[in-house]
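Peer 1: Below is the structure, and that's it, no one-letter string:
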């Protein structure tokens, strides 16, 4: 097996450290030390720590984004207004597929997504590009057509909730449960439960004002 090149080694190290310590809690020196690279390598391959963060997140998210796009294309080819449950399945399903239980890569992905959602550093939220924006906007438009009673603000809030619920659920699968707590369920059952729960959450009537 070929040895990973320096760029890949830096990406692997940064993904692990960003997921464990967040953006501000991870130094370039720590990344290059773990990667076995010299300190200047981050600047040479990525330009800056912020651009490295963006590259790490895109590497993790690209397969999810591609699967979400393909799922939506398939739905819209059949009908312009698919049921909410099928939209949720197409949007959330790839998150489960890319964060499988019993897989360390899945654990890192879930930790990294939780970091993106919760890290106060602006750099942790500035990684998106045209591809991610396009998929998000397409799903937003599809949900808006079938959930016309929701304001744009509330609809986007609920869509962010899909990411949060799925990432936290996947993260718990990879952690040891606290004494007295019920162990998280992995596999297809957890996926079905999540889709059912998220469909109900997306479909709920807006609160009375």
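Peer 2: Nice, thanks for sending it over. Being a predicted model, the structure only gives us computed values, none of them experimental.
Peer 1: From now on I want contacts and neighbour counts done on CA atoms only, so please keep to that.
Peer 2: Will do.
Peer 1: Identify each buried residue in the longest helix along the chain, please.
Peer 2: Looking across the chain with DSSP state H, the single longest helix is helix 49-78. For helix 49-78, burial by neighbour count (16 or more other Cα atoms under 10 Å) applies to 49-58, 60-61, 64-65, 67-69, 71-72, 75.
Peer 1: gap between that helix and the chain center?
Peer 2: Centre-to-centre, helix 49-78 and its host chain are 9 Å apart (Cα atoms, centre = their mean, to the nearest Å).
Peer 1: Which neighbouring elements make contact with it?
Peer 2: Helix 49-78 sits against helix 6-21, helix 41-46, helix 84-97, helix 130-146, with contacts defined as 3 or more Cα pairs under 8 Å, 6 or more residues apart in numbering; DSSP states H and E.
Peer 1: Okay, one more to line up with it:
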């Protein structure tokens, strides 16, 4: 038992080190030596526990991806179940937006994952299909049918595109956070995350209702 606990401890330290270093320096900028120094283990540990730096990188992303996906699905499902037929479009969009944005902005792991996604855009390493299947589809498969039921006049492709449009606005808000914070206090570009979410909800719900006829 003691050996298993020790192995798990080393493995977790490597995952923690990977999350911090990959977010800061990207995949190419993070060496195995840097990882093992941060994790306080020997050089062979990365190969022993993960079969290499790339597999460690994948596992770091998978772990956070699963957490975010499960959190979003859980929070959205709770609202859908609680409201039932009385669920309003604004309520659906609000829980979707909050569960999308908050975990990426309110804790250190979320912010590191956000930085890793930026590196992924510059130098893709994670399999795109796995990201779609593991992160995007489960949430879309939950939200799209509810939206379609609310507004049956929306064509199927438009229903999906409406959700994609909301995601695009949320991603912009997340990526622009640092720029907005630089001009904090500027009345032209105020940054308050809840204010941005409410605007996206209001703007998107008006658009969806308008498109549904």
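Peer 2: Cool, got the structure. Everything numeric here is computed off the predicted structure, so don't read it as measured data.
Peer 1: Any idea what the TM-score comes out to?
Peer 2: For this chain pair, the superposition-based TM-score is 0.69 by TM-score structural alignment, normalised by the length of structure 1; 199 aligned residues with a Cα RMSD of 3.9 Å.
Peer 1: Pick out the residue nearest the middle of structure 2.
Peer 2: The C-alpha lying nearest the average C-alpha coordinate of structure 2 belongs to residue 68 (Cα atoms, centre = their mean; 5.5 Å).
Peer 1: What's it aligned with over in structure 1?
Peer 2: Using TM-score structural alignment, the equivalent of residue 68 of structure 2 in structure 1 is residue 64.
Peer 1: and the residue lying closest to that match once chain neighbours are set aside, what is it in contact with?
Peer 2: Excluding its sequence neighbours, the residue lying closest to residue 64 of structure 1 (Cα to Cα, 6 or more residues apart in numbering) is residue 94, at 5.4 Å. By Cα atoms under 8 Å, 6 or more residues apart in numbering, the contact set of residue 94 of structure 1 is 64, 67, 68.
Peer 1: what do you get if the cut-off is 10 Å, keeping everything else the same?
Peer 2: Residue 94 of structure 1 makes contact with 61, 63, 64, 65, 66, 67, 68, 71 under the criterion Cα atoms under 10 Å, 6 or more residues apart in numbering.
Peer 1: What lines up with it in structure 2?
Peer 2: So, by TM-score structural alignment, residue 94 of structure 1 is matched to residue 99.
Peer 1: and its match, how far is that from residue 196 of structure 2?
Peer 2: For residue 99 of structure 2, the distance to residue 196 of structure 2 (Cα to Cα, to the nearest Å) stands at 14 Å.
Peer 1: List the residues that contact residue 123 of structure 2.
Peer 2: 26, 27, 28, 117 are the contacts of residue 123 of structure 2 under Cα under 10 Å, 6+ apart.
Peer 1: What lines up with the third one in structure 1?
Peer 2: Spelled out, it's residue 28 of structure 2. Residue 28 of structure 2 maps onto residue 24 in structure 1, by TM-score structural alignment.
Peer 1: how many neighbours does that match have?
Peer 2: By other Cα atoms under 10 Å, the residues close to residue 24 of structure 1 number 13.
Peer 1: what secondary structure does residue 25 of structure 1 sit in?
Peer 2: Here residue 25 of structure 1 is recorded as coil under DSSP: H, G, I helix; E, B strand; the rest coil.
Peer 1: nearest spatial neighbour of it, skipping sequence neighbours?
Peer 2: residue 18 (7.7 Å).
Peer 1: can you check residue 85 of structure 1 too?
Peer 2: If the residues on either side of it in the chain are set aside, residue 85 of structure 1 comes closest to residue 199, at 5.3 Å by Cα to Cα, 6+ apart.
Peer 1: Kindly calculate the angle that the helix or strand that neighbour falls within makes with helix 84-97.
Peer 2: Here residue 199 of structure 1 sits within helix 188-203, counting by DSSP states H and E. Inter-element angle recorded for helix 188-203 of structure 1 and helix 84-97: 140 degrees (by axes from the mean of the first three to the mean of the last three Cα atoms, to 10 degrees).
Peer 1: neighbouring contacts of helix 188-203 of structure 1?
Peer 2: Against helix 188-203 of structure 1 from outside (Cα under 10 Å, 6+ apart): 83-93, 95-97, 143, 146-147, 149-150, 154-155, 157-159, 161-162, 165-166, 169-170, 173, 184-185, 204.
Peer 1: Contact partners for the nearest residue to residue 26 of structure 2 once chain neighbours are set aside?
Peer 2: Among residues not flanking residue 26 of structure 2 along the chain, residue 119 sits closest, at 5.7 Å (Cα to Cα, 6+ apart). Shown in contact with residue 119 of structure 2 (Cα under 10 Å, 6+ apart): 22, 23, 24, 25, 26, 27, 28, 113, 125.
Peer 1: what do you get for residue 18 of structure 2?
Peer 2: Each residue near residue 18 of structure 2 by Cα under 10 Å, 6+ apart is listed here: 12, 24, 26-27, 30, 32, 34-36, 38-39, 53, 56-61.
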